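Chemist: predicted structure and sequence below. I'll ask about it afterward.
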Amino acid sequence: MGNLRKSNSKLLNLILSLIAFLWMVPFLYVLINFPKGQVEYNQGDFWSLPKGFSIGESLDYINGKINLFAGMENSLLYGIVAGVIAILISALAAYGLTKLKLKGSFYWFLLIYAGTIFPFQMYLVPVYRGYLTTGLYDTQLGMILFYVAISVPFCTFVLRNFFQGVNDDMTEAAKIDGATDFNIFYRIFLPMSKAPISALFLFQFSFIWNDLLFGLTFSQSESVRPVMPVLSILSGTTVGGSTSTPAVLLACLIASIPTMIIYFLLNRNFEEGFVMTSK
């Protein structure tokens, strides 16, 4: 039995190592090729190390075609604001559905979660027409409202499951001490939810940051358009019949920095939150 477990463990480690290697290949490709100039990239091998750094050439190409940092600012606004609002609404809903003993709470949950039943693409036409009618099309407010609405069902699902695992004795003890429902939510449940909230924020921020479909559909001006539609414009432009691939790789690398920063900032909350919930 012991030998079998060791064999299974070695096989699992081998599979995970292979998956990690395959995941790293595109990243290594970007790191090797983004410093190259277009001529060096076309004439050399994909995996050959760069002979020099032609980042200035790539930056000039990017700045001449798109306003990358304006798109990043827009996506940063949408990701942070919409993510925080969606999680706050979902946390309140999950707390009410699990701890306030609302009548028909399960059916209210089904109504909220029904937003994930249909493919997101089905929302494009009705939301687009509604935005044209209400004047929300091509506005930052319209983008934030849409991202909040589309994020609430999944966040509510995750937090509801988490709150259901919290012992009711803690809530009853707090009520005996005179705490209101909101104080219990704010002082007990939110601190205990640090790990799932951090994971949800990272997930929702990444989803909003990497969104292409809705950004293309609901925005058109430079002051509103998110970063991924902006990058799609860059990769679709041509100079002399070809796109500057190193410039596109550099732009993608720059655009990935905020997501990595947020991951490292929230990584500590995962461990602290899980330790708190295990006490």
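Modeler: Ah, there it is.

Chemist: could you use CA atoms for every contact and neighbour count after this?
Modeler: OK.

Chemist: ranges for the helices of the stretch 101-250 of the chain?
Modeler: 105-113, 124-134, 140-164, 168-176, 181-184, 190-192, 194-209, 213-218, 227-236, 245-255 (DSSP state H, counting those that start in this stretch).

Chemist: quick one, which of those helices is nearest to Asp45?
Modeler: helix 245-255 (13.1 Å; Cα to Cα).

Chemist: what does that closest one contact?
Modeler: 30, 33-38, 41, 55, 57-59, 61-62, 68, 72, 227, 231, 234-235 (Cα atoms under 8 Å, 6 or more residues apart in numbering).

Chemist: repeat that with 6 Å
Modeler: Residues from elsewhere that reach helix 245-255 (Cα atoms under 6 Å, 6 or more residues apart in numbering): 30, 34, 58.

Chemist: now the angle from that helix to helix 194-209?
Modeler: Interaxial angle, helix 245-255 versus helix 194-209 (axes from the mean of the first three to the mean of the last three Cα atoms, to 10 degrees): 150 degrees.

Chemist: tell me what angle helix 245-255 forms with helix 227-236.
Modeler: Going by the same axes, to 10 degrees, helix 245-255 makes 170 degrees with helix 227-236.

Chemist: show me what secondary structure element comes after helix 245-255.
Modeler: Heading C-terminal from helix 245-255, the first helix or strand you meet, by DSSP states H and E, is helix 257-278.

Chemist: buried sites along that following helix?
Modeler: 259, 263, 266, 269-270, 273, 277 (16 or more other Cα atoms under 10 Å).

Chemist: ok, those vs Pro191, which is closest?
Modeler: Among the buried residues of helix 257-278, and counting by Cα to Cα, the member closest to Pro191 is Gly273, at 7.7 Å.

Chemist: included below, for side-by-side comparison, is a second structure:
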Amino acid sequence: MSTATATAPAGLESGAPRRGVAGRIVDRLGGGTVQVVMVLLGLFWLVPTLGLLVVSMRTTKVNNAEGWWTVFTKPAELTIQNYTNLLASGFTASFWNTVAITVPTTILVIGIAAMAAYAFAWMEFRGRDTGFLVVVGLLIVPIQIALIPVASFYGSVGIFGSIPGVVLFHTAFGLPFAIFLLRNFFVGIPASLLEAARMDGAPEWKIFVSVVFPLGKPAIASLGIFQFLWVWNDMLIALVFANTENQPMTKALQSQMRQFGSNVDILSSGAFLSLIIPLVLFFAFQRYFVQGMMAGSVK
């Protein structure tokens, strides 16, 4: 009996599960190695952005004759003339139109969604659950089915082709996801904090401003980044609801491609300008974005 129980497979400790090949590889990969690999992958994904920057700073003749990587041996070919020509062509107005559409939309979506999410999470009222189910159901409604009815309505009230019309459309279709995201985050806030504020006599708006909103900054920042990127890069709504005077950068670049086709210097510089603002915004709020994505993963 002692012989049957004493023998064990070599290399295994008593009660320890046997590790596979993948497990042993993971054990040997230290944190430093993983970080180096991730940095290299990040730099690899930034290569197209670097290529776009180089193309936007060279003439069309040079871009047609050489690849962008030759800039490392011929840095004298770089010039800012493309950006000068782009700004002189009226692209500045399209840039400010994009800002005038994106910033108000993002603020409206965050403000309205945060208040609605707080109501759905912590306020008792008749039809609360039904209302939230309606919000969830609106998530699956495609934008395309509303284009013609909303365009007809905008024409009847006189805001078709205007920036407020584009802002209202983006706000309406951004609210369902925003409410759903923030409500699921707000329900994770400890109820004792809200009860303590209510016992101190604080009204609901005071609880929302002083307790819920500060604690919800990670989720709100994540929502702000998502909403900003969606509206900033949108072209479908701009093509339908924005006229020539109020067109954002995406529509302006599309019109340049339609008119000139091979006008690479204008297209590349305009595309890089439209790219750099979202990149700066993402890196500025990266810490809050990561916190918002990890919220709720650990209880």
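Modeler: Thanks, I have it. Remember, predicted model here, so these are calculated numbers, not experimental data.

Chemist: aligned partner of Phe218 of structure 1 in structure 2?
Modeler: In structure 2, the residue paired with Phe218 of structure 1 is Phe241, using TM-score structural alignment.

Chemist: wait, its match touches Gly161, no?
Modeler: Yes. Contact criterion Cα atoms under 6 Å: Phe241 of structure 2 and Gly161 qualify, at 4.9 Å.

Chemist: which ones are touching Arg183 of structure 2?
Modeler: 117, 121.

Chemist: which residues touch the counterpart of Ile163 of structure 2 in structure 1?
Modeler: Structural alignment (TM-score structural alignment) places Ile163 of structure 2 against Gln140 in structure 1. Neighbouring residues of Gln140 of structure 1 by Cα under 6 Å, 6+ apart: Val224.

Chemist: next one: the one 4 residues further on
Modeler: Neighbouring residues of Ile144 of structure 1 by Cα under 6 Å, 6+ apart: 78, 82.

Chemist: tell me, how many residues neighbour the match of Phe218 of structure 1?
Modeler: Residues near Phe241 of structure 2, counting by other Cα atoms under 10 Å, number 23.

Chemist: what's the answer for Ile254 of structure 1, then?
Modeler: By other Cα under 10 Å, 13 other residues sit near Ile254 of structure 1.

Chemist: residue in structure 2 paired with it?
Modeler: By TM-score structural alignment, Ile254 of structure 1 lines up with Leu273.

Chemist: just Ile150 of structure 1 next, same as before
Modeler: Match for Ile150 of structure 1 (TM-score structural alignment): Phe173.

Chemist: aligned to Ile32 of structure 1, what sits in structure 2?
Modeler: So Ile32 of structure 1 corresponds to Val54, using TM-score structural alignment.

Chemist: in which helix or strand does its match reside?
Modeler: Assigned by DSSP H and E, Val54 of structure 2 falls in helix 47-56.

Chemist: that helix - contacts with which helices or strands?
Modeler: helix 264-284 (3 or more Cα pairs under 6 Å, 6 or more residues apart in numbering; DSSP states H and E).

Chemist: would you mind measuring from the spatially most central residue of structure 1 to Ser242 of structure 1?
Modeler: The C-alpha lying nearest the average C-alpha coordinate of structure 1 belongs to Ser206 (Cα atoms, centre = their mean; 1.6 Å). Ser206 of structure 1 sits 30 Å away from Ser242 of structure 1, going by Cα to Cα, to the nearest Å.

Chemist: please apply the same query to Ala173 of structure 1.
Modeler: Distance from Ala173 of structure 1 to Ser242 of structure 1, counting by Cα to Cα: 68 Å.

Chemist: still on that earlier bit, what is the nearest of the contacts of helix 245-255 of structure 1 to Tyr95 of structure 1?
Modeler: Using Cα to Cα, the contacts of helix 245-255 of structure 1 come closest to Tyr95 of structure 1 at Val30, 44.0 Å.

Chemist: map Trp122 of structure 2 across to structure 1 for me.
Modeler: So, by TM-score structural alignment, Trp122 of structure 2 is matched to Lys99.

Chemist: then Ser94 of structure 2?
Modeler: By TM-score structural alignment, Ser94 of structure 2 lines up with Gly71.

Chemist: so who does the nearest residue to that match once chain neighbours are set aside touch?
Modeler: Excluding the flanking residues, the one nearest Gly71 of structure 1 by Cα to Cα, 6 or more residues apart in numbering is Val227, at 4.0 Å. Listed by Cα under 6 Å, 6+ apart, the contact partners of Val227 of structure 1 are 71-72, 75.

Chemist: do you know how far the match of Ile150 of structure 1 is from Ala151 of structure 2?
Modeler: Counting by Cα to Cα - Phe173 of structure 2 and Ala151 of structure 2 are separated by 14 Å.

Chemist: next: Gly296 of structure 2.
Modeler: Gly296 of structure 2 is 40 Å from Ala151 of structure 2, by Cα to Cα.

Chemist: try Val21 of structure 2
Modeler: 60 Å.

Chemist: so which of those two has more stuff around it?
Modeler: Under the neighbour definition other Cα under 10 Å, Val21 of structure 2 and Ala151 were set side by side, and Ala151 has more, 17 against 9.

Chemist: since that was my last question, I'll sign off now.
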